[in-house]
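Visitor: Predicted model, plus sequence, below.
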Amino acid sequence: MAKRFKNKTALITGSSQGIGSACALRLAEEGADIILNGHKFDERGEKLIKQIKNLGRKAEFIEADMSKVKSVLKLMKSAVKIYGTLDILVNNAGLETKADFLDVTEEDYDLVMNTNLKGVFFATQAFAKYCKDNKRNGVVVNMSSVHEEIAFPHFAAYCVSKGGLKMLTRNLASELAPIGVRINNVAPGAISTPINKELLANKKQLKMVLQNIPLKRMGKVEEVAAVVAFLASDDAAYVTGSTYFVDGGLSYDYQEQ
């Protein structure tokens, strides 16, 4: 595999499992040294560090709560110190809570919005400041969702956070271009990850979901990671402010209905 990220370092938030860990492995395979992140360093992080080191790359793990700005800023400062540079930020950390709109609590709303949008906002701000102060180019890839476009009943706060992320990315593409920072979104659809374990275990519900996907299957985390790698690389040097859907045609088919 081509080493598109030779001499590059990347921070992937929320990278203990699922799409985040797949992104970490893909970037490491292509030559990047990796900074992993999660709420807590556990056996998942240990396994991932071992996998990355087996690829001949360096890996470290930093605990941080992406819903708290103080924790986010500490993470960004620590990330730069580890290898002395930081070239790529993948804002992958995110969560969702299911509830009827009439039952959503302020606590649930704040948790989703703070993690999925506020944390991304201030992590990106800190990264952009670092790039500007050190006269370095940088790349940001945000993990959005098809639900930046498609309604998702009972997940209102989640949809609002991803819709906000779409606009944030478009706005920052313009504002950060003069300092050499590109920013894009990747919007997965139905992907086989731990967050979808209930769906994968419910054959009836899974069948209904697959009926709405033109490719008639769930996506793989590696397929999302491949698009992240493209956007983070110089192959996408003229791409900024865009959302790339990785959804088997779900969003296009939905818009055509």
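Guide: That came through, no problem.
Visitor: going forward, measure contacts between C-alpha atoms and count neighbours the same way
Guide: OK.
Visitor: looking at this, Gly37 is in a helix?
Guide: Rather than Gly, residue 37 is Asn. No. Assessed with DSSP: H, G, I helix; E, B strand; the rest coil, Asn37 is strand; it does not lie in a helix.
Visitor: check contacts around it.
Guide: Shown in contact with Asn37 (CA atoms under 8 Å, 6 or more residues apart in numbering): 11-16, 61-64.
Visitor: What are the boundaries of the helices in the stretch 101-250 of the chain?
Guide: Assigned by DSSP state H, counting those that start in this stretch, the stretch 101-250 of the chain shows helices spanning 106-113, 119-133, 156-176, 197-201, 203-211, 221-232, 250-256.
Visitor: right, and these - which one's nearest Lys70?
Guide: Of all the helices of the stretch 101-250 of the chain, helix 119-133 sits nearest to Lys70, with 9.5 Å by CA to CA.
Visitor: Can you give me the buried ones in the closest one?
Guide: Residues of helix 119-133 classed as buried by neighbour count (16 or more other CA atoms under 10 Å): 119-128, 130-132.
Visitor: Of the contacts of Asn37, which belong to strands?
Guide: If you go by DSSP state E, those have 11-12, 61-63 in strands.
Visitor: Going by neighbour count, which of those comes out on top?
Guide: Compared across those, Leu11 has the highest neighbour count, 29 neighbours, by other CA atoms under 10 Å.
Visitor: check contacts around Ser21.
Guide: Applying CA under 8 Å, 6+ apart to Ser21 gives the contacts 15, 48.
Visitor: where's the host helix or strand of it relative to the chain centroid, distance-wise?
Guide: Ser21 belongs to helix 18-29 when assigned by DSSP states H and E. Relative to its parent chain, helix 18-29 has a centroid offset of 11 Å by CA atoms, centre = their mean, to the nearest Å.
Visitor: what do you get for stretch 206-225?
Guide: That offset, for stretch 206-225, works out to 18 Å (CA atoms, centre = their mean).
Visitor: list the buried ones in the longest strand anywhere in the chain?
Guide: Assignment by DSSP E gives strand 181-188 as the longest strand of the chain. In terms of neighbour count (16+ other CA under 10 Å), strand 181-188 has its buried residues at 181-188.
Visitor: which helices and strands sit right next to it?
Guide: If you count contacts as 3 or more CA pairs under 8 Å, 6 or more residues apart in numbering; DSSP states H and E, strand 181-188 packs onto strand 138-143, helix 156-176, helix 221-232, strand 243-246.
Visitor: by contact count, what packs against the last one?
Guide: Here strand 243-246 is seen to pack against strand 181-188, helix 221-232 when contacts are counted using 3+ CA pairs under 8 Å, 6+ apart.
Visitor: okay if I get the ones you listed as CSV plus distance to Thr105?
Guide: Shown next, in CSV, are the helices and strands packed on strand 243-246 (distance: least, CA to CA, whole Å):
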stretch, distance to Thr105
strand 181-188, 26
helix 221-232, 31
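Visitor: another one to put next to it:
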Amino acid sequence: MSSAFDIAGQTAVVTGGGRGLGLGITTALLDAGVAVHVLSRRPPDERIIEQAAENGRRLVHHELDLSDRAALPRLAERILADEEIDILVNNAGTQERHPAVEFPLESFDRVIDINLRSVFQACQLFGAPMVERGRGKIINIASMLSFQGGLNVSAYAASKGGVAQLTKALCNEWAPSGVNVNAIAPGYMDTEMNTALVADPVRSEQIMVRIPAARWGNGEDIGNVAVFLASGAADYIHGQIIAVDGGWLAR
């Protein structure tokens, strides 16, 4: 029996889908029966490649450096020449920490370039066919720093604030054409990017005290929400930044 939550047989592109939260998103989509193109500098973990093969799922890795502005259009053209993309997840990102008065401009530009410019570029490239055919799902990965300022992360906060506003702007243009553009804002996640925080007993405890769910999040938490937003059950959700934070923002 068909269900509004069923997305089996669709095809997705996930940037940075080979590790961290991206791997959680890729895994959840594969489990839901979706073929996944992972765009990243490094291939996904061997375990997910083997699992996809064992379950008869299609997982294709495309090596891509998102700081190369010419690379993404070339790759998108090749992918779209072969098949339709139903779901785009803009997950790839980078982080640099410096006090604002000392933040190197080249570092600031690099964070904005990867975290915001490449998101817009991917939305343009894969979103245009969605708009033309009148359906598609775009899911951007925002951040708690889409809402908060953080400390020593001015470039990252600016980029993720931009992702939130870009999500709303594209919603206004593309929702009438049947394309859903939404974002997920992860809270504190137990991933490679936060290894030092998790290992710091003082800072980790300070963070945990503020999370009503009393635990750090993980890739599965984000992947499950991505599957929901990619499904027909979310057809009337447009332009939203959904916090998946264990209640962090509520405290």
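Guide: That came through fine. For clarity, every value in this text was computed on a predicted model and none was experimentally measured.
Visitor: Compare the helices and strands packed on strand 181-188 of structure 1 and give me the one nearest Gly84 of structure 1.
Guide: Using CA to CA, the nearest of these to Gly84 of structure 1 is strand 138-143, at 14.3 Å.
Visitor: The closest one vs structure 2, average offset?
Guide: Comparison of strand 138-143 of structure 1 with structure 2 after fitting gives an average deviation of 0.5 Å (mean CA distance after the TM-score superposition for structure 1).
Visitor: now that strand: which residue numbers in structure 2?
Guide: Following TM-score structural alignment, the aligned partner range for strand 138-143 of structure 1 in structure 2 is 136-141.
Visitor: Name the residues that touch the matching stretch?
Guide: Stretch 136-141 of structure 2 has contacts (CA under 8 Å, 6+ apart) with 85-91, 119, 123, 127, 130, 163, 167, 178-186, 226, 229-230.
Visitor: now stretch 240-255 of structure 1
Guide: Against stretch 240-255 of structure 1 from outside (CA under 8 Å, 6+ apart): 145-146, 149-150, 166, 169-174, 182-191, 212-219, 223-224, 227.
Visitor: re the thing from before, against structure 2, where does the helix holding Ser21 of structure 1 fall?
Guide: Aligned by TM-score structural alignment, helix 18-29 of structure 1 falls on residues 20-31 of structure 2.
Visitor: Stretch 187-199 of structure 1 now?
Guide: Going by TM-score structural alignment: stretch 187-199 of structure 1 matches residues 185-197.
Visitor: May I have the residues that are in contact with the residue mapped onto Thr11 of structure 2 from structure 1?
Guide: Matched across to structure 1, Thr11 of structure 2 falls on Thr9, judged by TM-score structural alignment. Applying CA under 8 Å, 6+ apart to Thr9 of structure 1 gives the contacts 32-35, 83, 85-88.
Visitor: From those, which land in strands?
Guide: Short answer: the contacts of Thr9 of structure 1 in strands (DSSP E) are 33-35, 88.
Visitor: What spatial separation is found between the closest residue in space to Ser143 of structure 2 that isn't next to it in sequence and Ile87 of structure 2?
Guide: Nearest residue to Ser143 of structure 2, sequence neighbours excluded (CA to CA, 6 or more residues apart in numbering): Ala185, at 4.1 Å. Distance, Ala185 of structure 2 to Ile87 of structure 2, using CA to CA, to the nearest Å: 18 Å.
Visitor: same question, Cys123 of structure 2
Guide: For Cys123 of structure 2 relative to Ile87 of structure 2 (CA to CA), the value is 11 Å.
Visitor: Next: Arg78 of structure 2.
Guide: Where Ile87 of structure 2 is concerned, Arg78 of structure 2 sits at a distance of 16 Å (CA to CA).
Visitor: Compare these two (neighbour count), which wins?
Guide: Per other CA under 10 Å, whichever of Arg78 of structure 2 and Ile87 has more neighbours is Ile87, with 31 against 11.
Visitor: can I assume the more buried one is in contact with Ser231?
Guide: No. If you go by CA atoms under 8 Å, Ile87 of structure 2 and Ser231 don't touch, sitting 9.4 Å apart.
Visitor: show me what contacts the residue nearest to the match of Thr11 of structure 2 when sequence neighbours are not counted?
Guide: Nearest residue to Thr9 of structure 1, sequence neighbours excluded (CA to CA, 6+ apart): Asp33, at 4.7 Å. By CA under 8 Å, 6+ apart, the contact set of Asp33 of structure 1 is 7-10, 27, 57-59.
Visitor: Same question for Thr169 of structure 1.
Guide: 183-185, 241-242.
Visitor: Check the alignment and tell me where it lands in structure 2.
Guide: Using TM-score structural alignment as the criterion, Thr169 of structure 1 maps onto Thr167 of structure 2.
Visitor: measure that match to Arg133 of structure 2 for me?
Guide: Distance from Thr167 of structure 2 to Arg133 of structure 2, by CA to CA: 20 Å.
Visitor: Next: Ile48 of structure 2.
Guide: On the measure of CA to CA, Ile48 of structure 2 and Arg133 of structure 2 end up 32 Å apart.
Visitor: higher neighbour count, the two?
Guide: Ile48 (17 against 12).
Visitor: The more buried one corresponds to which position in structure 1?
Guide: Per TM-score structural alignment, Ile48 of structure 2 is aligned with Leu48.
Visitor: what sits against that match?
Guide: 16, 21, 25 are the contacts of Leu48 of structure 1 under CA under 8 Å, 6+ apart.
Visitor: Okay, and the residue lying closest to the last one once chain neighbours are set aside sits in which element?
Guide: If you skip the residues right next to it in sequence, Leu25 of structure 1 has Ile52 as its closest partner in space, 6.3 Å away by CA to CA, 6+ apart. Secondary-structure assignment from DSSP H and E places Ile52 of structure 1 in helix 43-54.
Visitor: could I get the contacts of Leu48 of structure 1 as a markdown table with distance to Leu250 of structure 1?
Guide: As requested, the contacts of Leu48 of structure 1 are exported to a markdown table (distance: CA to CA, whole Å):
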| residue | distance to Leu250 of structure 1 |
| --- | --- |
| Ser16 | 27 |
| Ser21 | 24 |
| Leu25 | 26 |
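Visitor: ok, His39 of structure 1 - contacts?
Guide: Taking CA under 8 Å, 6+ apart, one finds 14, 63-65 in contact with His39 of structure 1.
Visitor: hmm, 7 Å instead?
Guide: 63-65 (CA atoms under 7 Å, 6 or more residues apart in numbering).
Visitor: again, but for Ala24 of structure 1
Guide: 12, 34.
Visitor: give me that answer again for 8 Å
Guide: Counting by CA under 8 Å, 6+ apart, Ala24 of structure 1 makes contact with 12, 15, 34, 36.
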